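Visitor: Please find the sequence and the predicted model below.
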Amino acid sequence: MPSIERRPLQKLSDILEGIIMVTKNGTSNGVKVAVLVGSLRADSLNRELAEIAVANAPQGVDVSIVDGLGHVPFYSEDVDSPSGLPAPAGELRAAVEAADALLLVTPEYNGTLPAVLKNAIDWLSRPFGEGAIKDKPVAVVGIAAGQYGGTWAHDDARRSVGVAGGRVVEKIAVSIGGAYQRFAENRPADDAEAVTQVREAVASLAGSVALVA
């Protein structure tokens, strides 16, 4: 049976305690996590994984999916200007800027991350040294058809977002493989193991915000 790659996480009770501390001592709205999905497909399993993160967010954590990545033009300094910034790119930056942490949910295309996600990271990396992603905790999870669950894509996404200025939470790794077989009859939301792993990943990511608050 295809497996989910596991790495040690903090105890969930300890993570949630840290989140509640941020909620009380920081913002009344708790920890905000923005989610970018690397698949634009209507029936995307990774989109469903992102929706699991939203539906199962721990108390004190607000998770929201940033839509519209398919409308963001390819990054170019020629169009990245205050006077003529494309609206979809501006909305992407604003959504991530307003968040405390970022969750990337992505499949694997030809051994790496999809272009739409790489493009979003490029936009979030600018202005250089001052991008919307700067110093925010970032985690990468996803589903892929291969037996290793898209680990090449996930590793590339971590590398790219780290260079872009994000603070990658390396201990969080949910890579679900064998997608066509595993979800031939059931959906990700019906997979108890997948739901648990995503919920713990979100809690750990939010806990990383608590550690630097």
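Guide: Ah, there it is. Numbering: from 1, shown residues only.
Visitor: alpha carbons only for contacts and neighbour counts from here, please
Guide: Will do.
Visitor: same for the lengthiest strand in the chain, what does it pack against?
Guide: Criterion DSSP state E: the longest strand present in the chain is strand 167-176. With contacts taken as 3 or more Cα pairs under 8 Å, 6 or more residues apart in numbering; DSSP states H and E, strand 167-176 sits against strand 137-143, helix 151-163, helix 192-212.
Visitor: So which of those has the densest surroundings on average?
Guide: strand 137-143 (a mean of 28; mean count of other Cα atoms under 10 Å).
Visitor: And the contacts of it?
Guide: For strand 137-143, contacts defined as Cα atoms under 8 Å, 6 or more residues apart in numbering pick out 45-46, 49, 100-108, 149-150, 154, 157-158, 161, 166-170, 172-177, 179, 198, 201, 205, 208-209.
Visitor: ok and the longest strand of the chain relative to helix 192-212, angle-wise?
Guide: 180 degrees (axes from the mean of the first three to the mean of the last three Cα atoms, to 10 degrees).
Visitor: In strand 167-176, which residues are buried?
Guide: Arg167, Val168, Val169, Ile172, Ala173, Val174, Ser175, Ile176 (16 or more other Cα atoms under 10 Å).
Visitor: Okay, angle between that strand and helix 151-163 too, please.
Guide: Going by the same axes, to 10 degrees, strand 167-176 makes 170 degrees with helix 151-163.
Visitor: Now do the next helix or strand after strand 167-176: which elements does it pack against?
Guide: Note on strand 167-176: by DSSP states H and E, the next helix or strand toward the C-terminus is helix 179-182. Applying 3+ Cα pairs under 8 Å, 6+ apart, one finds that helix 179-182 contacts no other helix or strand.
Visitor: dropping in the other structure now:
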Amino acid sequence: MSQTSKHIVGISGSLRKGSHNTLLLQQAQKFLPEEYRFTLADISQIPLYNQDDESNLPEAVKQFAELCHSADGFLISTPEYNHQISGVLKNALDWVSRPAVQTPLVLKPIAIMGSTMGMGGTARAQTNLRNLLFAMNMDPVNRPEFQLSQAHLKFDESGALTDENRLKILQQLIENLAAKVGQR
């Protein structure tokens, strides 16, 4: 029996060049089963949400919504700004939570993780994000929690995560996401 390819969409809450959250997503995709496909979403061109624009959706919103519709599951990596997720991440999720794009995230599996250059990891931002995912009626992977503090010290020149303990936790998170997606 042949297995159907599953599609995971990764979303980085950071637009910064060299973002550790984007590097985490690139590292994480290596742990997906071979038959899984991974796409890193580009949320940099999505305009600020305005309900008035729902009758004539901006092209970047249409493209992001189409990508989300094609996904069997999601992986978000968030920075922590003032104990919250980034504004660009919240904005992108607001757009795809709307009936105007047929709410493409509802009931889909999602895993979250995050990195920061500070000592606190992203625990508060992830709590904030979990509240948002609940409101959006998504199906989260609850364990393990993955938070990477002092990220600037934990990647090599090629962008590979060098912290062996964090790599094991990341692998388990991705295996749990793949298992949840595979059950659907």
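Guide: In hand now; what should we look at? Bear in mind that the values here come from a model prediction, so they are computed numbers and not experimental data.
Visitor: How alike are these chains, TM-score-wise?
Guide: TM-score of the superposed chains, computed with TM-score structural alignment, normalised by the length of the second structure, equals 0.89; 184 aligned residues with a Cα RMSD of 2.3 Å.
Visitor: Next, the most centrally placed residue in the second structure: secondary structure please.
Guide: Central residue of the second structure (Cα atoms, centre = their mean): Ile76, 1.3 Å from the mean position. Three-state assignment for Ile76 of the second structure (DSSP: H, G, I helix; E, B strand; the rest coil): strand.
Visitor: which ones are touching the counterpart of it in the first structure?
Guide: In the first structure, the residue matched to Ile76 of the second structure (TM-score structural alignment) is Leu104. By Cα under 8 Å, 6+ apart, the contact list for Leu104 of the first structure reads Val35, Leu36, Val37, Gly38, Val138, Ala139, Val140, Val141.
Visitor: contacting residues for the counterpart of the third one in the second structure?
Guide: Counting by TM-score structural alignment, Val37 of the first structure corresponds to Ser12 in the second structure. For Ser12 of the second structure, the contacting residues are Asn21, Thr22, Leu25, Leu40, Ala41, Ile76, Ser77, Thr78, Leu89, by Cα under 8 Å, 6+ apart.
Visitor: Same check on Ser208 of the first structure?
Guide: Contacts of Ser208 of the first structure (Cα under 8 Å, 6+ apart): Pro137, Val169.
Visitor: any idea how far the counterpart of it in the second structure lies from Leu173 of the second structure?
Guide: Using TM-score structural alignment as the criterion, Ser208 of the first structure maps onto Lys180 of the second structure. To Leu173 of the second structure, Lys180 of the second structure is 11 Å away according to Cα to Cα, to the nearest Å.
Visitor: Which neighbours do these two have in common?
Guide: Joint contacts of Lys180 of the second structure and Leu173 (Cα under 8 Å, 6+ apart) are Val141.
Visitor: ok, Leu93 of the second structure to Gly120 of the second structure distance?
Guide: 24 Å.
Visitor: who has more neighbours, these two?
Guide: Neighbours were counted for Leu93 of the second structure and for Gly120 using other Cα atoms under 10 Å; Leu93 has more, 21 against 15.
Visitor: name the element that one belongs to?
Guide: Here Leu93 of the second structure is assigned to helix 87-95, by DSSP H and E.
Visitor: List the buried residues of that helix.
Guide: In helix 87-95 of the second structure, counting by 16+ other Cα under 10 Å, buried: Val88, Leu89, Lys90, Asn91, Ala92, Leu93, Asp94, Trp95.
Visitor: Stretch 86-98 of the first structure now?
Guide: Pro88, Ala89, Glu91, Leu92, Arg93, Ala95, Val96, Glu97.
Visitor: Put together JSON lines for these, with secondary structure and distance to Gly60 of the first structure on each row.
Guide: Output for the buried residues of stretch 86-98 of the first structure, formatted as JSON lines (DSSP: H, G, I helix; E, B strand; the rest coil; distance: Cα to Cα, whole Å):
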{"residue": "Pro88", "secondary structure": "helix", "distance to Gly60 of the first structure": "29"}
{"residue": "Ala89", "secondary structure": "helix", "distance to Gly60 of the first structure": "28"}
{"residue": "Glu91", "secondary structure": "helix", "distance to Gly60 of the first structure": "24"}
{"residue": "Leu92", "secondary structure": "helix", "distance to Gly60 of the first structure": "23"}
{"residue": "Arg93", "secondary structure": "helix", "distance to Gly60 of the first structure": "23"}
{"residue": "Ala95", "secondary structure": "helix", "distance to Gly60 of the first structure": "19"}
{"residue": "Val96", "secondary structure": "helix", "distance to Gly60 of the first structure": "18"}
{"residue": "Glu97", "secondary structure": "helix", "distance to Gly60 of the first structure": "19"}
